[in-house]
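Student: only geometry, no sequence info:
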């Protein structure tokens, strides 16, 4: 496939009057869907903006090359726009663009189109090609400017005799990889030097450097925006390690710097694995990214497990087992089958969290020790800490293996999410430590090192670490549980209910949430208030704790979903789309659906949820709403009842009051929390304290409506509607400009405060 074959008249536009980068993306996306090149405008735009967030596709010289690799693309192509006026594209050379090439592929139609796309990168680096494109008036002019005759490649015949060598790579492996290659080759040839540049792009490794090439080279440049493969080939060599932007715009300076011995680093890659060679302490500092890495992998286990557990409770209720107490959901054989599946899935939450936190830092080497840390934290392998009713270790075969090693007063216990988070980081740290300690292993033993030595030592060291830290972490969680059970014994269940509702919303599936939920489970089994003669009705009413825990746990995802609808401007388009799933997660009592939103905006999301959770707890306690099931969300609402109308057992009146009140309480509290969250975010956006990390979709929505009105021939008052929509667009553009000014001013204030703090530290 030739480069020109990827262009077509239907998706090529000349002198388009577009005013911004967002307008260009919107314009192209709509036309690509119209011409059946993509399936979904929304999915395509989301992919475009995701790539833009990784680094600008404005490559300089007034050219923008946004590119997408996504299943929504139906066939590989390049859309072209020559703009009437230049627009800001956050380009690498800080100059606006007037030529835009939208590259799209789904990755399924072979490598021939990737070859063509790589050719495009090389063509666009040439001044004569740029000139022809800017004077182009038709698709034929564009295709003529990008024919193979325009590209002349000079090759050095003798292998291993190159003056300049290098490796280039970018995240998508389509554009910047080949542009950096082209420019480095151009800079070297201008200096009369022979050159060979290896590319690690979407087509894999091409033009691979041999050991002879490396040993004989006078200049070595690594220009990459992602981890490189096979760095051990260069061990001991001095190189300039930089990014593709530097190679594209300052390649000649890099060559000169190398000759002067400036800015050189020595390659010390531990193996041919990019994962191992990229171990760096900087990855530990990306706390948000590491947490999201674990949480995103954990959520499917929570969502699926929670829904299936709800089915188990529903089956048992339908079978007449609603008063089974702590065994509810397991009495009917069919219910038990679903309950087992749900419990297995839910029990994997914490190990998966630990595993993928470690994975996000050190790659696949972190999976095993990270998962073991999570297993320790979740106490799935409870046989290690098996105790009898008096707290003595059960010493019977495989039971109580670890309990035998520690005194009774230091019994290990479950540390939950907090243990998995800490354990995931510690596992990654141990993998890095052992990898660096074995850096100089003989070449013949490197395979055994990665497959045997590092995994074995990582397993032993993380196990010993978690064995120790689980003791203090377990005591922290145990102390909280003991305090709440004492309040229940004093007939202060209403206060406990408020506290439980509050705790369920503090970290939305984290350790504090799990403590509150565990207390609810104890109440369902009659093990929170164990004295049947306790003051008042504390023993009989203790399942109020479970009702408070479940209803408050439903609030965070519902709050987020409501807020994105009520306050669309306060959320990105991606956030609003992701929040749609929160309706189901909230209904099924899967609090973890709100965690990704809390990680991005911890203060506002958590505080808003805690206010609603405490309100739910207070109302549940006041109405004495009880729940006999430990999970299930809306599936177990028929099991809610109010002890005000009970006469020894559940009846129609008590269920009606309990279930009906619960619906109103959850929806009302979620609405109040959504209002707090939305108003708070809106206020902070307006004063510059909060900046959305992507478009909120408002401008795109207006532009879409304008385009729809323009193309609709059946509208009578078309001009009036277009005038109104354009006015809305102008107002929103002015609003965005004002926001940008306020955000810059707020950032300046923060920078000044930071400088003052640093100055005070220096004076001390």
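Tutor: On my side now, so go ahead. Nothing here was measured: the structure is a model prediction, and the numbers come from that model.
Student: C-alpha only now, for contacts and for neighbours.
Tutor: Will do.
Student: Output the longest helix belonging to the chain.
Tutor: The single longest helix within the chain, with elements called by DSSP state H, is helix 718-763.
Student: so what does that one touch, helix or strand wise?
Tutor: Of the remaining helices and strands, those touching helix 718-763 by 3 or more C-alpha pairs under 8 Å, 6 or more residues apart in numbering; DSSP states H and E are helix 652-686, helix 698-711.
Student: tell me the helices in the stretch 401-550 of the chain, going along the chain?
Tutor: Secondary structure of the stretch 401-550 of the chain (DSSP state H, counting those that start in this stretch): helices at 416-437, 446-448, 454-489, 493-504, 511-524, 538-541, 544-566.
Student: Quick check, central residue of the chain?
Tutor: The centre of the chain sits closest to residue 292, judged by C-alpha atoms, centre = their mean, with a distance of 4.5 Å.
Student: mind checking how far it is from residue 429?
Tutor: With distances taken as C-alpha to C-alpha, to the nearest Å, residue 292 is found 18 Å from residue 429.
Student: one step back: so what's the residue nearest to the centre of the chain up against?
Tutor: With contact set as C-alpha atoms under 8 Å, 6 or more residues apart in numbering, residue 292 has these partners: 596, 599.
Student: let's bring in a second model and compare:
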């Protein structure tokens, strides 16, 4: 397969007069959009700029290889610009900042091994000085493409063979295309010049390529982790000297890295593949915490989606059969097989949702401490989800919810990391540390932390909130509505939400106070935050949510109409102060608007199929629209202001 298959003559722009990086990237993105290679120019351009912020994409010989990885790219492609005068605002590895030849790579999410490998080969071929010189002198687009197709025979795709000593290199970068392979190539060449065999394992967009063998690891004098992302399978290198650096460093001084590994390594890879010392030096406490929260959220989202889908299918099908309370235990023994299935499908979704916080906390701790953090993190998340009350047959227990998951996941990660780093054992007892000592001590600590602090503190807060609701039960109608709406929106299905729901449903059952504020407080936040991820670029002319948040936002929007607020929890976990305050205000605005206009809902049916049972549905929808609009617009403007002030970044 030739490189022509992932580009075209219209994507090769020779001898252009553009003078700055912004213009070039904009023009190349426009051309990719015009040729149907990307479906959303603005979204792809944003992905490219986000990659530009991570490290230099300019290299020696006046070459730049910017690239963006985005869901708006259907299949891998690239566009080229050759400019008439060097561009001087493009940071390069050699510090010259004079770029003349730009290759913009468009990378999709998902697997397309053949095409992605071609893009990697293209990146490697541009390290050949003779080829670059020929590309700069090519008279026509056809000549240019012919020179590019010569890259299919590039020797860069195979390891450089040399005699004598050997080293292992692990490379990875955010996109897994250019830097991953170029860093490996640079170290292979530097090793060959020294007579050292360098075995390079690339952990790129295609997964792990050229995976090193046990024999190669055993013979190697050490390992170089030239990786922006956490290296996979680090435990394979137990006992080996190592250095850890960024993926761009080999392109600046590959020989210096090899010399540093042989003379003054960063340390020895620990027995479980983790080395907290190096990670601590590289990242601050807050950076590691932020990475942990982001990692936990990414693993938690599929749990929420799966649970929401099961609940939605069960409830929607039941509603079509005329049943609106399919969660009632009586339907488990219904004469209708369809209703029995709908009941257990709904309960199945509720069961899956119980694992939301254990998964979040486990992978949050895992990101902080690697494997030693998984067990205590999962246990902490189970406490946060209230699973201990179920297993211990404790009635009336109130779980700590998302705040508990944040606290326990964080403590589990840093505690396991500390124990793993500071416990020193005789070499014959080393196997006991990851299998017995670290998980045992950290799990014991999580028990006492939860028992003595997390459960009492948040249980006390929730109890106080319940008492406050009861105390205001006979007070002002609008005051009670504001209170119920705000507490319902506070933690999106968590213990505070459930406490408010228990009181509100009780008041409605006694026909004291309707559920209008309650049902609106459930649906407004997830729909509002989901809408915000769709309209941000239309409102402030740029994205204020990253790619993952936009995908999560779509899920939240859909689940919101099904009355499942948990879809918005990832936003709350990542930015709790912003999200919680906006959610509460929006829910209160929506509830008060609907009630003031005369809307009444006595039934606990916040999902879309419950709307026909609302009295004065137009007023209900008007209040709902007011709350959703407030949340969507406020999220966009607040995040935009924080980004402009440099206090928030799209990562």
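Tutor: Yes, it's here. Values in this document were obtained by computation on a predicted structure and should not be read as measured data.
Student: The stretch 201-350 of structure 2: helices as residue ranges?
Tutor: Counting by DSSP H, counting those that start in this stretch, the stretch 201-350 of structure 2 has these helices, from start to end: 214-219, 249-263, 276-282, 285-320, 337-353.
Student: Quick one, which of these gets closest to residue 597 of structure 2.
Tutor: Proximity to residue 597 of structure 2 (C-alpha to C-alpha) singles out helix 285-320 among the helices of the stretch 201-350 of structure 2, at 27.8 Å.
Student: Show me how far the closest one is from its chain's centre.
Tutor: Helix 285-320 of structure 2 sits 12 Å away from the centroid of its parent chain (C-alpha atoms, centre = their mean, to the nearest Å).
Student: Would you mind listing the buried residues in it?
Tutor: Residues of helix 285-320 of structure 2 classed as buried under the neighbour-count rule (16 or more other C-alpha atoms under 10 Å) are 288-301, 303-305, 307-319.
Student: same question, stretch 178-198 of structure 2
Tutor: Neighbour counts over stretch 178-198 of structure 2 (16+ other C-alpha under 10 Å) mark 178-192, 196-198 as buried.
Student: all helices in the stretch 1-150 of structure 2, in order from the N-terminus.
Tutor: Counting by DSSP H, counting those that start in this stretch, one finds helices in the stretch 1-150 of structure 2 at the ranges 21-34, 41-54, 113-125, 129-137, 141-149.
Student: Quick one: closest of these to residue 245 of structure 2.
Tutor: The closest approach between residue 245 of structure 2 and any of these, judged by C-alpha to C-alpha, belongs to helix 41-54 at 14.0 Å.
Student: quick one, the closest one and helix 21-34 angle?
Tutor: 140 degrees (axes from the mean of the first three to the mean of the last three C-alpha atoms, to 10 degrees).
Student: other SSEs contacting helix 41-54 of structure 2?
Tutor: Contact analysis of helix 41-54 of structure 2 by 3+ C-alpha pairs under 8 Å, 6+ apart lists helix 21-34, strand 67-70 as its packing neighbours.
Student: ok, residues contacting the longest one?
Tutor: Yep, that's helix 21-34 of structure 2 we're talking about. Identification of contacts with helix 21-34 of structure 2 by C-alpha under 8 Å, 6+ apart yields 10-11, 18, 38-41, 44-45, 78-81, 87, 89-90, 104.
Student: Next one: residue 554 of structure 1 from residue 586 of structure 1, what distance?
Tutor: Here residue 554 of structure 1 is placed at a distance of 5 Å from residue 586 of structure 1 (C-alpha to C-alpha).
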